[in-house]
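Engineer: based on what follows, work out the 3D shape:
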Amino acid sequence: METADTIRHLLISALPVLIAITFHEVSHGLVANKLGDPTAKMLGRLTLNPIAHIDIFGTIILPLMLIVVTDGRFVFGYAKPVPINPMNFKNPKKDMAISAAAGPVTNLLLAICSFIIWKAVLTPLAGLSPELVGEKVLRPLTLIFQSGIVVNVVLAAFNMIPIPPLDGGRVLTGLLPYKQAASFSRIEPFGFIIVLLLIYSGIANYIIMPFIVFFLKLFQIY
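Structural biologist: Presented below is the predicted three-dimensional model:
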């Protein structure tokens, strides 16, 4: 990828990635706080200030690497996880699952909002505006909101892989009977390694790609 293309993809993808991961983490903390765990609130993590959520590798280095390696076709990142103490919940197993599900659900809502702004606002404006305004202003904004759809769908899909500590793993733990949930949760220390192996082997594609393709077709991106 040439330098100019790299810069263009960075400008298009940076804001959607930052918004997606910030809202994802804040939603975990907000729901947890609502269910009785004020840990995130006490540590100042219930803020939309992205600085509070930035992880050097997951928020900056990883997205940059993916933009370069995939020619901007695939962008993904993550923020510092919002701390949650399930011992503060009335029903730790159930409430932890609800808190975990809040992140992917928020990303899908952001994808829907991006789609609505693209189709209901930017597209009509493009038809009414002078060509220069359409090319210099509305076209870049359209690309940003389209990127927002892709970023949020991919983030939701990836996090719903049913392996702890990903959100899908925590949701599955909450749905399993107590004995099975306790056994399943023991893989959490190795969860990230398992996820990396699933991605490297291509097995993860069979888990998340149907979800991604379905929603990208729904949002007229794919």
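Engineer: contacts and neighbour counts: CA atoms only from here.
Structural biologist: Noted.
Engineer: gap between the residue nearest to residue 31 when sequence neighbours are not counted and residue 59?
Structural biologist: Distances taken as Cα to Cα, 6 or more residues apart in numbering place residue 99 nearest to residue 31, at 5.4 Å, with adjacent residues excluded. Distance, residue 99 to residue 59, using Cα to Cα, to the nearest Å: 22 Å.
Engineer: this one next, for a side-by-side:
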Amino acid sequence: MIDPALLSAAPIWYVVFVFSLTCHEAAHAWLAKRGGDDTAYLGGQVTLNPVPHIQRSPFGTVVVPLISYLYMGWMIGWASAPYDPHWQQRYPHRAAYMALGGPVANFILVILAGVGIKVGMMLGVFAAPSRLTGITDLVAAPAGGAAATVALFLSIMFCLNLLLALFNMIPVPPLDGHTVVGLFMSEKNALRFYNATQNSPFALLGIFIAWKVIGYVFWPSMKFALMLLYPGTNYQ
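Structural biologist: This is a model prediction of the structure:
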């Protein structure tokens, strides 16, 4: 039987999830346009309206997150912004900046969620939790009601976007971090690197590696983020 608390949190989870993916992909699309590739712009991806992003990737933005939530209690999925591969061949560094934009957008959402939590605590609406049992209870709302809903929203926003940013920055194909690596090479070497590693076998291997590695990256990063959010505490 499905936990009623899990079901009640599902709408907020989904709103945060889709909004986070939308910001991520819109950042890719906007930076691509700034760099001279208007493919995503013409496809309607330079927008915070989630509809074009959902229409482009309905399986990754609707089916997979809902199924994963029912079975695992948290959402996984994906979206994408199209780009011209010939543009990447001509301007590998611009493509690397485009790739960097998505994780940066997620880090910005982490910061905004953290600011929201701190403001709520200053106003006496929120309080630091006595203990952490999951990513949905990052901050407590003693009075309940609407404040509890906002606390849940900010908790998921903070943790989910930290996870998305870190996962996508793992430097393996097909993740953003793989393309970002090109910034540390000459354009000629970056192009060679992309051409040698952008194929299906490497992508499958990369996803497997990232899935195994993310736990070792996320939890220490989460602990550090909590130290910044709640100085003097030591949540485990």
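Engineer: TM between them?
Structural biologist: Remark: TM-score between the superposed chains equals 0.82 [TM-score structural alignment, normalised by the length of the first structure]; 214 aligned residues with a Cα RMSD of 2.9 Å.
Engineer: one step back: average offset between the helix or strand where the residue nearest to residue 31 of the first structure lies and the second structure?
Structural biologist: Using DSSP states H and E, residue 99 of the first structure maps to helix 92-117. Here the mean offset of helix 92-117 of the first structure against the second structure after fitting is 0.7 Å, by mean Cα distance after the TM-score superposition for the first structure.
Engineer: quick check: next helix or strand after that helix?
Structural biologist: helix 123-128.
Engineer: from the centroid of the second structure, which residue is nearest?
Structural biologist: Closest residue to the average C-alpha location of the second structure: residue 164 at 2.8 Å, with Cα atoms, centre = their mean.
Engineer: just confirm that one is within a helix.
Structural biologist: Yes. Under DSSP: H, G, I helix; E, B strand; the rest coil, residue 164 of the second structure sits within a helix.
Engineer: that one matches what in the first structure?
Structural biologist: When the first structure is aligned by TM-score structural alignment, residue 164 of the second structure is paired with residue 155.
Engineer: would you map the helices across the second structure?
Structural biologist: 4-34, 39-42, 50-56, 58, 64-72, 85-90, 92-122, 146-168, 176-180, 187-197, 200-229 (DSSP state H).
Engineer: mind listing residues that contact the second one?
Structural biologist: Taking contacts as Cα atoms under 8 Å, 6 or more residues apart in numbering, the residues outside helix 39-42 of the second structure that touch it are 29-30, 32-33, 46, 81-84.
Engineer: how does it look with 6 Å?
Structural biologist: For helix 39-42 of the second structure, the external contacting residues (Cα atoms under 6 Å, 6 or more residues apart in numbering) are 29, 81-83.
Engineer: same thing with the fifth one?
Structural biologist: Surrounding helix 64-72 of the second structure, the residues in contact under the criterion Cα under 6 Å, 6+ apart are 75-77.
Engineer: and stretch 182-198 of the first structure, by the same measure?
Structural biologist: Residues from elsewhere that reach stretch 182-198 of the first structure (Cα under 6 Å, 6+ apart): 164-165, 204.
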